[in-house]
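> got a sequence here, can you model it:
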Amino acid sequence: MTQNNKLGLTARIVISMVAGILVGFFFKWLIAGQDERVLQIFGMALPLKAFFVDGIFHIGGEIFIASLKMLVVPLVFVSLVCGTCSLSDTSSLGRLGGKTIGLYLITTAIAISLAIFAALLVGPGVGVDMQSNANFDISEAPSLSQVFINIFPSNPIQSMASGNMLQIIVFAVLFGLAMALSGKAGERLASMFTDLSEVIMKLVTLLMNLAPYGVFFLMAKLFTSLGFETIASLAKYFAVVLIVLILHGLVSYSIILKLLSGLNPLIFLRKMRDAALFGFSTSSSNATMPITMETVTKKLGVKNSIASFTVPLGATINMDGTAIMQGVATVFIAQVFAIDLTVGDYLMVILTATLASIGTAGVPGVGLIMLAMVLQQVGLPVEGIALIIGVDRLLDMTRTAVNVTGDAMVSCIVGKSEKEFELDVFNDPNAGIKDETVDFHHLR
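Model (predicted):
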């Protein structure tokens, strides 16, 4: 029996995650505010924080994240070109886009509605006496007209270099359509892009084998520096956001999946474990995109022609986890500052957050910019964001896991409705598992 059969990828990631958390706590205890503390090993004086936390842990985690992000642009462009040019009826692209964007907006609206209801029920900001002197600077969100202008690239190469996903998606779709309409020349080019797609997915598989190490470094660094004192002071807020995230990720998605596709939610959630763990450890939907794409196509049975469109678009505009944070944060900040919001205000929060999930997709610090827009819309002080920044890092990890799960859920529904779905693959418990490991022996 080989090592790969003994321990699956999910188990290795979980073990690495737990080990990283324990090591992080251990180093937090060792350092305990003494940044210059030194450890003597074989006669060498090694500064704990500089050598381990800011050195090994930081470097290992950053290399892992950079390796994942390295794949995002080529994966999105090549997969989307392949998917678009393979559409038998190019006019169906509008229907596909309408379904996908519509579902993402609906799930975002449900997410923030659920968050507001839970926050009003619990009242996380009632009785909280917190005065923040922290300065909070946030970039100004672009106007709606500028948002639409920015969707279309003037220089697609520059868009790829800067990682502007909406512009890359638009260019890839147009390029794929042109290939589909170019006859023999398009067919020859399509064959090359298909081969490129296979090579990129194999590269994803190679990196998945290194994931446990990257996850360990990320967790060790995070939990060495995480301040739990802040979490204690915001326990109610933290708990409400976390519970709503879990409910939306497990219950809301399961109900929507069952109602709109008839698929078994338990099978779906079980097969999403790896991608969700990646999302949790990286806190980035874009960095997790290669793993999400692999899961959706190889384990869940969605054809590449659908997944290559729905997954990149979801990683760009699907903000369910962020919407939940915004809903709870809005209620929390209103209660802390003793500002009463009307039913109309809450409806405006739902509408603003839902539409802003597309409008601010390409803006750095998207979650905080969206929250600032929402707060301004209902007359709440933007400075209130400084109250919750301390616990946002840990919640951001869970938000990303929820977003990634939502991307895959919408992909399954759209794939099933477009008859671009392999039910046998979805129901096969071993589907895609053999693709998670690579035998390096034949390379010798």
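> CA atoms for contacts and neighbours, from now on please.
OK.
> how far away is residue 306 from residue 339?
45 Å (Cα to Cα, to the nearest Å).
> one more to put side by side:
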Amino acid sequence: MQTLRRSFGLQVLIGMIAGLALGFVARGTGAGSGLAETLRIVGEIFVQLLKTLVVPLVFTAIIASIAALRDLDNARRLVISTLAWFAITALIAVSIGIVLALVIQPGVTAGVSAASAVAPTTAGSWLDFLRGLVPANILGLEASTKLTDDTARTALSFNVLQIIVIAITIGIAAVRIGDAGAPFLAFNASALALFRRILRWVIRLTPIGTGALLGNAIVRYGWQSLSALGAFSIAVYAGLAIVLFVVYPLLLLANGLSPRRFFAAAWPAIQLGFVSRSSIAALPVTEDVVERGLGVPRTYAAFAVPLAATTKMDGCAAIYPAVSAIFVAQYYGIPLHAADYVLIVLVSVLGSSATAGLTGAVVMLTLTLSTLGLPLEGAGLLLAIDPILDMGRTAVNVAGQALVPTIVAKRQGLLDPALQDAGTAQAATA
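Sure, this is the predicted structure:
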């Protein structure tokens, strides 16, 4: 089993190295070259395969989880503990972001032009959270229209937060109607097993998919644009690194867990979050490694991981908005007081729920800026490097989404030692 685990990890590492090399080659030959297009298409196909599985997996897994949780005496305690650890880790992350921003002072040394200060087209609000909880339809579908030149393109997407609400409601209803709901629950369990098998097949493509995504990121973004906002970038990535490689390991050790084992199991999901820049795209892999690699029971993981993927974002909703808000205040010469820093903490701890189901850390940033009364145009100063920062932010998001269920399961005595020891090799070979 150890050999199989190392084999899959080595395949992923080789894929990332190959993607990195091919990305630099493609960047040298031009963004429109055949190699660049191949990397883009392969990466997009891999992410699309994962996103296709998100809806059926989340829907069937949560219903199955509701059916199983009825037999657990500590279901309520699990939910409360999960939300509490969401808040604890977010509080630590935002505190680190504030300290780093005050020490590095990225807004004072910024070389970005004020002409790039443009208000974003999307902004977060607490009302969005309330509206987002109410499904627009039974499928959780949303339509968006984008204007390009003289044409308008309408695309459909799923709001995962609404799907969670729908699944919880249907699951509770199926349990409450007793024998009449038994055939539906049996069918749901069968469907869940089917989609999990398909997921195993898709996970086998991870070495190819992550390599293509990383290569495409090199082609599209490069790293030159970081120079004008060097101090800001350093502050953000320093905060992300401290949370990922210092705070999380300390929390694991404090709860009697091995950081080495955690990262060995969770790394496929973390690296996929990094290259795909999407917690939702990484959700199937995250849930898989939490269950099969870290030993968290399926009945709990099926509830906690999808919820975390939409509301638990230490990178996007804690570190980044804290550093960014202080950057904007420093850039415009607006003094912040103790009460303002308290507001940053409150918005970061609670705000990820307010932006759940919405796209991008810019929404969370605008929510923070508007709460503090800072100019929303300041968000426009940071858009040029947002994709590069988003890679690190999403990796931390995904790591936190795997961390909290693992800690809660450990504290509640639910971890399966056999599954935990099995590691991630099963996810690649099942």
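> sorry, back to before: give me the more crowded residue out of residue 306 and residue 339 of structure 1.
Neighbours were counted for residue 306 of structure 1 and for residue 339 using other Cα atoms under 10 Å; residue 306 has more, 29 against 13.
> what helix or strand is the equivalent of that one over in structure 2 on?
When structure 2 is aligned by TM-score structural alignment, residue 306 of structure 1 is paired with residue 300. Using DSSP states H and E, residue 300 of structure 2 sits in helix 298-311.
> that helix vs structure 1, mean deviation?
Taken over the aligned residues, the distance from helix 298-311 of structure 2 to structure 1 averages 0.5 Å (mean Cα distance after the TM-score superposition for structure 1).
> for stretch 22-29 of structure 2, same thing?
Averaged out, stretch 22-29 of structure 2 is 2.0 Å away (mean Cα distance after the TM-score superposition for structure 1).
> any idea which helix or strand carries the counterpart of residue 166 of structure 1 in structure 2?
Residue correspondence to structure 2 (TM-score structural alignment): residue 166 of structure 1 is matched to residue 161. Using DSSP H and E, residue 161 of structure 2 maps to helix 160-176.
> just list what that helix packs against, helices and strands only.
helix 34-69, helix 126-133, helix 182-203, helix 298-311 (3 or more Cα pairs under 8 Å, 6 or more residues apart in numbering; DSSP states H and E).
> now the ones you listed in CSV, with distance to residue 370 of structure 2?
Converted to CSV, these look like this (distance: least, Cα to Cα, whole Å):
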stretch, distance to residue 370 of structure 2
helix 34-69, 32
helix 126-133, 11
helix 182-203, 40
helix 298-311, 20
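> tell me the most buried of those helices?
helix 298-311 (a mean of 24; mean count of other Cα atoms under 10 Å).
> and that one with helix 34-69, angle?
Angle of helix 298-311 of structure 2 versus helix 34-69, following axes from the mean of the first three to the mean of the last three Cα atoms, to 10 degrees, is 130 degrees.
> tell me the helices and strands packed up against helix 298-311 of structure 2.
Applying 3+ Cα pairs under 8 Å, 6+ apart, one finds that helix 298-311 of structure 2 contacts helix 34-69, helix 160-176, helix 279-288, helix 338-354, helix 386-411.
> can you do 10 Å?
Helix 298-311 of structure 2 makes packing contacts with helix 34-69, helix 75-104, helix 160-176, helix 279-288, helix 338-354, helix 386-411 when contacts are defined by 3 or more Cα pairs under 10 Å, 6 or more residues apart in numbering; DSSP states H and E.
> equivalent range in structure 1 for the helix or strand just after it?
Under the assignment DSSP H and E, the closest C-terminal helix or strand after helix 298-311 of structure 2 is helix 320-331. Residues 325-336 of structure 1 are where helix 320-331 of structure 2 lands when matched by TM-score structural alignment.
> superposed on structure 2, where does the matching stretch end up, distance-wise?
Mean deviation of stretch 325-336 of structure 1 relative to structure 2 after superposition (mean Cα distance after the TM-score superposition for structure 1): 1.7 Å.
> centroid residue for structure 2?
residue 279 (2.9 Å; Cα atoms, centre = their mean).
> counterpart of it over in structure 1?
Here residue 279 of structure 2 is matched to residue 285 in structure 1, going by TM-score structural alignment.
> how about its match, nearest residue that isn't a chain neighbour?
Spatial nearest neighbour of residue 285 of structure 1, chain neighbours left out: residue 315 (5.3 Å); criterion: Cα to Cα, 6 or more residues apart in numbering.
> try residue 415 of structure 1
Per Cα to Cα, 6+ apart, closest to residue 415 of structure 1 is residue 421, 5.2 Å.
> and the one you found, what pairs with it in structure 2?
For residue 421 of structure 1, the aligned position in structure 2 is residue 415, judged by TM-score structural alignment.
> in three-state terms, label its match for me.
Three-state call for residue 415 of structure 2 (DSSP: H, G, I helix; E, B strand; the rest coil): coil.
> now for it, how many residues are close by?
By other Cα under 10 Å, 20 other residues sit near residue 415 of structure 2.
> would you confirm that it contacts residue 296?
Yes - counting by Cα atoms under 10 Å, residue 415 of structure 2 sits close enough to residue 296 to count as a contact (5.2 Å).
> identify the contacts common to the two.
405, 406, 407, 408, 409 (Cα atoms under 10 Å, 6 or more residues apart in numbering).
> need these in CSV (columns: neighbour count).
Listed next are these as CSV, based on neighbours: other Cα atoms under 10 Å:
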residue, neighbour count
405, 29
406, 27
407, 23
408, 25
409, 21
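> in JSON lines: these, plus distance to residue 100 of structure 2.
Shown next, in JSON lines, are these (distance: Cα to Cα, whole Å):
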{"residue": "405", "distance to residue 100 of structure 2": "28"}
{"residue": "406", "distance to residue 100 of structure 2": "28"}
{"residue": "407", "distance to residue 100 of structure 2": "27"}
{"residue": "408", "distance to residue 100 of structure 2": "29"}
{"residue": "409", "distance to residue 100 of structure 2": "32"}
